[in-house]
Each structure stands twice: as structure tokens, then as C-alpha cells.
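*Asks:* Predicted coordinates and the sequence they were generated for:
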Amino acid sequence: MKQISILSIIILMIIPTLTGCDLSFSNKNNVNMLVLFKSDIEKYEDFNEKLKSDKKINLDFDYLIDDDEYYTGDLWSAIEIGLNEKLKNEDIDIIANIPTPYLYEPIKNKQLESFEKYLDKDKFNISNIYQPIVDISKKAGNGEIFFLSPSFNNKMLVINNDIFNKLKINVPTNTLTWSEVYDLSLLINKKGKDFEDIYPISLGPGGKSGLFMDFELLTSVRELSLLDNSSNIYPNKEWITLIDQFVKLFKTNGESNKLDSIDDMFFQGKVGMKILYPKDLNVLYNKYSTQELGFKLANFEYTVLPAPEFDDKKNITYIDMKNLAISKNSKKKDLAWKTIKYAMSKDYASFMANSERNAFMGKFTSYKDDEILKIYSKKYEGINPEFFYSGTEGPTKPEDFTEEKYVYYHKLARKYFPDMIENKLTVEKGIEKIRNDFKKKTEGN
């Protein structure tokens, strides 16, 4: 009998080694997390290790879409349908990496747990969380918080000081409006004619042929629908004014055949201003080789400011975030909340800010205090880290399109936006063509 007992102990000691299992975590300390794509799972390894080490909680993973396989259907619809089905399952505790537009329906269908009671019970200090994160959640939840994002991405404006000084233009030090950016672009265009290869502005990686994509991102703060229920593109009259504004702004770059590369040209020292995406910080701080970039990085002084504002939307920022939420059917809601609370904590924010190993795909931590700002101030020397956290509100609205309709809209916009830039079409005529072609296609006429 004693031999059997000893043998049993030996087997129990060997099993973890053979299987890779950690028996120190019982099932009661496991939380089931649903992520968007299969490939997302490996991104959470660091977070899971920190969670186990600091909170003795272990994550088990499931996913909605297997992106190892080529997907031929409507991906957006598949995500919506798959999420709805998974949230009926009691085995799902947390959903992660889900963009905000996909959370409207689960909130409406009462499939997500409100965070309000947990925030009150834990006396969770929401004031340390970047305010637009909270604002977006409350907008989607009709005043309640149903999701939070541990990190986020934001856009900024970067200025080539050397070009401004060469052209004897004062370098701005405060947030600009889009009207002021346009005036500066006109000035750079006028004064730059005496110099070779100086351009006013890059609005993003799209360049000339992809201006429609940059335009869409930069007007997200307007919170306007691109498509209504009657298949009308640009249903709000404000779209005409906005498209005209951004086409005119891009036209200040002139008629060069290089304008599809204007984003790279900023880093080559040829462009006065650029909308800066978080990934661009790695270029700005010389973290890539010439071979990786495909061009030689110029050496110039620069100033980084918050992204330009619309005159009537000065508090709304250009935020992008991926969210954590708790399933209403979870049997481990308290443990799921502890997991989310840790993801939103100062401890994990410090880890993210110092290491840049971030499961939640944002460049900046949602938790913010003086110590976090000091980390960013040291990491991005010369940039005021408060500019990463500009604004007090965030834009959000439900998705207007199916994937198929969105792809076709982009096909039309890619065709007609360059024609508007080149004066082959007026803005009004270009919009009319996009509207008419889209309606014919989608209504089968």
C-alpha cells in the first residue's frame, strides 16, 4: 500500500514536467479569454506570465477567426455572428482585442457585464485612466462602462523645424486647427517655390492615391456616418465641406508625380508637416536601418504637437483602442474583473511603457500618472508626453458597412479622389460619382 502511495506521488511530480502543465494553478484560478484572431494568442504570452506571477491568475484562450487559413467570406459579419454565438457560452469569461464597433450589439443584447458595480466596490480610481477611453465606453454603453482598453494609439502632428526655419516661418508650439494647418501649407507652398523638393504636408501613409483612407481616419472625430440605411454614401451634407477641405489641403503639395511617397519624403527631410502615427515614432527615433526603411533617414530638428483640431470639435482626439469586456454568462465574473483591473493598473502600465511588450497593441498606456509620463519623456526625448494624451473625448459610432460594401466603397474612392486632386473632377462631381456608382452596385441596378 505504501509503495502505491509513493508511486502516486512520483507520478504527480512527473506529470507537470511531461505535459508542461502548471498544477499550482487550479481550475478555479483560470480565466477563459476569447480573442479576435488565432494569431492574437501569442501576443498575450507576456501578459499571461505577468498575470500569473503577480495575481496567480492563468489565462486559457479561445479565438473567433483562424487567420492561419485564407478566409473567403464576409469577415466582418463572421466576427459579429461568431461573437454573438461565443457569448452564449458559459465557458467564455473575457473577450479581448475587440474593436469598439463590434461591442454595440452585445451591449444592446445584454451579453456583456457592466463594470459599474466593480468600479464602485473596488473604489477603482478611474481618474487615472485616459479620459477618452472612458468616454468612448460610456458613449457605447449609454452612460455605463462595459469595456476598457489598457492601451491606445493616437495621432499627432510633426513639424520639420529646419524647413520652417529655412522658409522663415515661425514653428508652432501649440495645437493647430485644420484651418491653421491649411494656411501654413499655403505659406510653405509659396515660399518653397524657390527651393527644390519642398512640400507642405503629408496626411498619412496613403499619399495621393490613398488620400481617401487618410481622410477617413482624420475625419473620424466628426462621428458622421459614411453610409445610411438607403445605401447613400456621404449622407450628411457636411461630407462635401470636409472632402473639399482635405482635397484643397493636399493640393498645396502641387502636381509632383512623387506624391504617393510623400509620407516617406517627410523622413527624407522634404516635407514641412506630417500627421504622425504611433508606428512613425520608431522611424523618427532612428530604430530602423536604411535597408528596412527603403530610404535614407534625413537628420533634421522637429517639433511634435497634438493632431490638428476642428474648430467645433476641439476636445475629441483621434484614438484607436482594443477592448476588454466581461461576458454576462461568465461563471467567474469576479476573477475576470480582477484580470481586467490588473491590465488597467499602474503596475502593468509601467511594464508596458518600459518594455513596449504590449498585448493590447497600443503604443501608449491608458493608465497615466507622473511616473508614466516620466518614462515616456525619457523614451521620446524632445516630445512633451502630455501630447500623447491630448483631448478629453473619444469618437465612436457603430459600423456602417458590411465588409463587401466597404471594399467596394474604397475601390470607388481610390478611383475618384485622385481625379478631384488633379482637377479632373470637381469635389461635388466626384462625390456624385461615388454615390451613384455605389448605389448601382449595391442595389443591383
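*Replies:* That came in fine, so what should we check first?

*Asks:* use CA for all of it now, contacts and neighbours both
*Replies:* Noted.

*Asks:* and Phe152, that's in a strand?
*Replies:* Yes: checked against DSSP: H, G, I helix; E, B strand; the rest coil, Phe152 lies within a strand.

*Asks:* could you measure the nearest residue in space to it that is not next to it in sequence against Glu309, distance?
*Replies:* Nearest-residue entry for Phe152: Gly362, 4.1 Å, with adjacent residues in sequence omitted and distances by C-alpha to C-alpha, 6 or more residues apart in numbering. Taking C-alpha to C-alpha, to the nearest Å as the measure, Gly362 falls 22 Å from Glu309.

*Asks:* How about Leu59?
*Replies:* Distance of Leu59 to Glu309, computed by C-alpha to C-alpha: 41 Å.

*Asks:* ok, and what's touching stretch 53-64?
*Replies:* Contact partners of stretch 53-64, identified using C-alpha atoms under 8 Å, 6 or more residues apart in numbering, comprise 25, 29-38, 41, 48, 51-52, 79, 82-83, 339.

*Asks:* hmm, try it at 7 Å
*Replies:* 29-38, 41, 48, 51-52, 79, 82-83 (C-alpha atoms under 7 Å, 6 or more residues apart in numbering).

*Asks:* buried set for that stretch?
*Replies:* 57-59, 61-64 (16 or more other C-alpha atoms under 10 Å).

*Asks:* Of these, which belong to strands?
*Replies:* Mapping the buried residues of stretch 53-64 onto strands (DSSP state E) picks out 58-59, 61-64.

*Asks:* what sits against Leu227?
*Replies:* Leu227 neighbours (C-alpha under 7 Å, 6+ apart): 233-235, 400.

*Asks:* and with 6 Å instead?
*Replies:* Counting by C-alpha atoms under 6 Å, 6 or more residues apart in numbering, Leu227 touches 233, 400.

*Asks:* next one: Pro106
*Replies:* For Pro106, the contact set (C-alpha under 6 Å, 6+ apart) is empty.

*Asks:* Please identify the helix or strand for it.
*Replies:* helix 104-108 (DSSP states H and E).

*Asks:* what distance separates that helix from the middle of the whole chain?
*Replies:* Computed by C-alpha atoms, centre = their mean, to the nearest Å, the chain-centroid distance of helix 104-108 equals 20 Å.

*Asks:* adding another structure so you can compare the two:
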Amino acid sequence: MKRKLVQRVLLVLLCGVVFAGCSSASDKGTEKRSSLKIMYVDEEAYFFSQYGDLFSMQYPNVDIEVVSTSSIYTEDDQDYNKALADFIEKKQPDVVMLSMDNYEKFAAEGKLLDLNPLIERDKYDIGSIYPALVEILKQKGDGKLYGLAPSFYGSALFYNADLFAKYGVKVPHDGMTWQDIIDTARRFPTTGDEKTRVYGYGNGNGMSIESLASAIAGTQGLKVINTDTMKITLNTDSWKQAYKLAKDAVDSGTIYNPEDGGFQGGTLEDLYRSQAFLMGRSAMTVGRSYLLSSIKDAKNTLKDYKPFQVGIVAGPVDPAEPDKSRDITFNELFAIRVNSPNIDAAWEFLKFVNGEKFAKVRSKSLTNGLLSLSSRMEYSKEYDGVNLDVFYKLKPSLDGASSLDNDKIPRDFYAQYQPIVDRELKLVEEKKKSIEEALQTIEQEGQVVLDKAVKEEAAKKSGE
């Protein structure tokens, strides 16, 4: 709590410096005292430390009420989409904070305000916002822009430059495919004790055949279920290639995949020591930008920590689309409820938290940790000496699964489907089945489970 209070005070002081000389009295829509109800995922104190305090300095005539959605996530068996829609209908917030799935759904249902007329009216500059984000939001909004996100998450390929130099391996480059990454990983030694040896590739808790195949498939946009036909599409050449590549990589010993499954609980030090890349024992890993913050924390927490030079390149990519990424997600997406009585004040809030001044203030607070990347590109330049430009290099691939498509999949399906996958892949690991045989069985038995789940859900809905 004390650390949060200090950070909050520092942000307010920084805001005072950046906004010095700016008067909010003349800001459009805030000359008279007005109120603004904002829906946020967490408690009021956290919202104000992140956004509210800074906004109130610029707009002292706007009274903010925060309504937290935490109360709707208490029942395990409820429909969260319906619960959220009911919550919004009951609380009537002016500004809503949404996930990408909620954004697409509510936009399609006409529940969000189109921001384009407001952007044009105020000549609001969105030119320095990462174009990929605007493109995704418009695509999910059927060509219209219904929301803006101050920050986002993106993945990249991290590498340990010291290990590459030590073993004489050429360092990674932008646009590497999973085949490239695994081929490079194989150039590192596979000998030594599991707890101390070097790995060519490794993430936090290790990668099984399934998790690596899923990562490869995700990069290539492969889907387990075709939601148009409600058919499982796992027994295809593309999925077979993804699983074969993953199996060969894991079998080669170059992938960090500890027998105990990795971190099973303990102290923060135990967690850090279980991370192969974090501890300098893995040459490469794919991760989010906040991995840099974890590296910095480990350096400051572990007395015997040995720092190493970190490199980052754009990727991995689908070989069919080498300039694009399917792994760009939003941290917190703000939109305006279509029937809000306080549209001007709500729009001022969206403009502010997505604006250059706010981005500048937030960039100066990164000394305590990099949680996400600023949507305003010029304000996420580097962290702890590492350049962050790489996270803005790739364009979005917009052919990924739609949240509206995912809603078609019964919520109970995966709980029944996963045991089939686990059983079949165990037989593959034990060399009792081939990849082709296992995927064929998973598809056949999984389809039976899916058909049953679809039928049961339809019956349940008809009885409501």
C-alpha cells in the first residue's frame, strides 16, 4: 500500500509538471460542474491511481463515480457476458472499460457510441496512436471506431545475446518463424543437469508438445473448431505439421520442459529461479514486454543473480504473413455507452487517457515496472536500456477468431475435450501412437463431445 501511495503521489507531481500552464476552465464540455460514472474492473482507489487523479487535475469540474465490475465475477457457473450486460443496464455508466471480446459484442449490438463524429468535430489526433490498434478496433467495430485503448500487450522474441556469443550462434532477426526459432534453438548444447544446463528455447514453466504446438498454431491462425460448421478441424495437414514440429523440438531436448512441470509454488525467489530465460539458462523465449520488468526485478531480488544482455526481435510470424502478428491484445479499452447523458464529459475522459500528455506522464513512471506498452508510439521508447520499438513493427493480422464466433462454443465443451487431448498426447509421448493417429482420434471423439455440448446448451436455452 505504501508503494502504491508513493507511486500515486509521484504521478500527480509529474502531471503537475507536464500540465503546468494548462487551464482546464476552458476545456470543452467541462465549463460547468458535471458528473461522470465510469465502469472499471477494480476498486476505486486503483482507478484513481491509474487515471482519475491525473484527469481530475486537468478537469476539476468533473465529479467521477467509479462502479466496479468485481462483484459480477463471484459465481463460477454464471454467464459472464450476460452478467456484464445486466450490470451495465443496471448501473448505467457513461464510460465502460471492456475486453476486446466485450467490445466486439457490444459494438455489434449497438450499445457503444461511434467516436468518429467526435474525433472529426474536435480534430482529435489519432495519428500517433499505434496504427495496428486503430485498425483492430475498426475491424472489430465493423469499420467504425467505438473505443480507444491507452495501452496494449504485444509479444516478441527475446534472446540472451551473451549465450549466442558464447556458443557462436547467429543472433535472431525480425520476422522469424517457429521453424526458424526451433532450428536456431537446436544449435545450442543439450547436455548437462536439468537444473543447471542451457536450453535453446524456454518459457516460464516449460513447454509440452501440446503447449508448443498450440503456440505454433496460434501464430499461424489455426483453429480447433470451425464455428461456421461447428466441426473440429484438428486432423489437418497444418495441425499435423504444427504438432510434428513441436514433438521433434521437445524430443530433441532443446526445449525447456522440466519433468516436475516447473514452478509449483513458493517464494518470489523460487519463482524467479524456476524461469530458465530469466536466470540466463535459455537462449530464447517468446514473451510480453513486461518480461523486461521481471528481469529487472530478479536482478534486484536475487543476491547471486548474473545479468545478461537482452535482445528483442519482432516475431514469431506466420510464414504466409511475415509482416503481421496475431498476438496484439488490449490492456484496458474504454468506450462510451450509447445512451449516456454525459457524452461530452465522457469523451473528454477518453481523449485525455488516450492523449499525448497522459502518455508522457505514464512513460515517466516506468522506472517501477513495465506492465504494458503505450498506444502513443513515441512514449514507449525504451525500458532499462532495452529499445521497445520492436513491439510496434508488425501489423495486425485480422483473420483471427472473432469473439462472436467463440460465443458459439458451449462453455462446458473444453472441460470434456481436454482429457481426450491429454490421453492421446500421452500415448504419443510414450510412442504408442503417431501424431496422425492421435489427432484423428481427438477429432473424432472431440466431435462427439462438441455435438453433445451444443445440443445440451440449446436445450437449456430453450427451457429458460
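*Replies:* Here it is on my side, so go on. The structure displayed is predicted, hence computed values, not measured ones.

*Asks:* care to give me the TM-score?
*Replies:* The TM-score (TM-score structural alignment, normalised by the length of structure 1) is 0.78; 400 aligned residues with a C-alpha RMSD of 3.5 Å.

*Asks:* picking that back up, I figured the residue nearest to Phe152 of structure 1 was touching Pro150, is that so?
*Replies:* No: using C-alpha atoms under 6 Å, Gly362 of structure 1 is not in contact with Pro150; the gap is 8.0 Å.

*Asks:* Tell me which of the two has more neighbours.
*Replies:* Between Gly362 of structure 1 and Pro150, counting by other C-alpha atoms under 10 Å, Pro150 is the more crowded of the two (29 against 23).

*Asks:* and the more buried one, how far is that from Pro398 of structure 1?
*Replies:* The gap separating Pro150 of structure 1 from Pro398 of structure 1 is 21 Å, by C-alpha to C-alpha.

*Asks:* can you check Glu196 of structure 1 too?
*Replies:* Going from Glu196 of structure 1 to Pro398 of structure 1 by C-alpha to C-alpha gives 46 Å.

*Asks:* likewise Lys279 of structure 1?
*Replies:* Remark: distance between Lys279 of structure 1 and Pro398 of structure 1 (C-alpha to C-alpha) = 26 Å.

*Asks:* and the residue nearest to Phe152 of structure 1, what helix or strand is that in?
*Replies:* Counting by DSSP H and E, no helix or strand carries Gly362 of structure 1.

*Asks:* cool, Arg435 of structure 1 as well?
*Replies:* Here Arg435 of structure 1 sits within helix 427-443, counting by DSSP H and E.

*Asks:* show me where the stretch 101-250 of structure 1 has strands.
*Replies:* Listed in chain order, the strands of the stretch 101-250 of structure 1 (DSSP state E, counting those that start in this stretch) span 147-148, 151-153, 156-160, 199-202.

*Asks:* among those, which is the most enclosed?
*Replies:* Comparing the strands of the stretch 101-250 of structure 1 by mean neighbour count (mean count of other C-alpha atoms under 10 Å), strand 199-202 comes out on top with a mean of 29.

*Asks:* Show me what that one is in contact with.
*Replies:* Contacts for strand 199-202 of structure 1 (C-alpha under 6 Å, 6+ apart): 185, 188, 253, 262-263, 271-274.

*Asks:* next one: stretch 149-162 of structure 2
*Replies:* Stretch 149-162 of structure 2 has contacts (C-alpha under 6 Å, 6+ apart) with 283-288, 309-315, 328-333, 354, 372-375.

*Asks:* re the thing from before, can I get the ones in strands among the buried residues of stretch 53-64 of structure 1 in CSV with distance to Ile15 of structure 1?
*Replies:* Putting those into CSV (distance: C-alpha to C-alpha, whole Å) gives the following:
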residue, distance to Ile15 of structure 1
Asn58, 19
Leu59, 20
Phe61, 22
Asp62, 24
Tyr63, 27
Leu64, 31
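
*Asks:* which one of those is nearest Lys411 of structure 1?
*Replies:* Lys411 of structure 1 lies nearest to Leu64 out of those, by C-alpha to C-alpha, at 27.6 Å.

*Asks:* if I look at the closest one, how far off is Asn97 of structure 1?
*Replies:* Going from Leu64 of structure 1 to Asn97 of structure 1 by C-alpha to C-alpha gives 11 Å.

*Asks:* now do Pro235 of structure 1
*Replies:* Distance, Pro235 of structure 1 to Asn97 of structure 1, using C-alpha to C-alpha: 30 Å.

*Asks:* And Ser202 of structure 1, by the same measure?
*Replies:* 30 Å.

*Asks:* tell me the contacts of Asn29 of structure 1?
*Replies:* Contacts of Asn29 of structure 1 by C-alpha under 6 Å, 6+ apart are Ile57.

*Asks:* As a check, name the ranges of all helices in the stretch 51-200 of structure 2.
*Replies:* For the stretch 51-200 of structure 2, the helices defined by DSSP state H, counting those that start in this stretch cover 53-58, 80-91, 100-108, 116-122, 131-140, 161-166, 178-185.

*Asks:* so which of those helices comes closest to Ser294 of structure 2?
*Replies:* helix 161-166 (17.5 Å).

*Asks:* Using JSON lines, please lay out the strands of the stretch 101-250 of structure 1 together with distance to Thr290 of structure 1.
*Replies:* Shown next, in JSON lines, are the strands of the stretch 101-250 of structure 1 (distance: least, C-alpha to C-alpha, whole Å):
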{"stretch": "strand 147-148", "distance to Thr290 of structure 1": "38"}
{"stretch": "strand 151-153", "distance to Thr290 of structure 1": "25"}
{"stretch": "strand 156-160", "distance to Thr290 of structure 1": "20"}
{"stretch": "strand 199-202", "distance to Thr290 of structure 1": "21"}
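
*Asks:* among the ones you listed, which is nearest Glu386 of structure 1?
*Replies:* Here strand 156-160 is closest among these (C-alpha to C-alpha), at 11.5 Å.

*Asks:* The closest one against structure 2, how far on average?
*Replies:* Here strand 156-160 of structure 1, set against structure 2 after superposition, deviates by a mean of 1.5 Å using mean C-alpha distance after the TM-score superposition for structure 1.

*Asks:* Surely Asn300 of structure 2 is within a helix?
*Replies:* Yes: counting by three-state DSSP, Asn300 of structure 2 falls inside a helix.

*Asks:* Run a quick neighbour tally on it.
*Replies:* Using other C-alpha under 10 Å, Asn300 of structure 2 is surrounded by 11 other residues.
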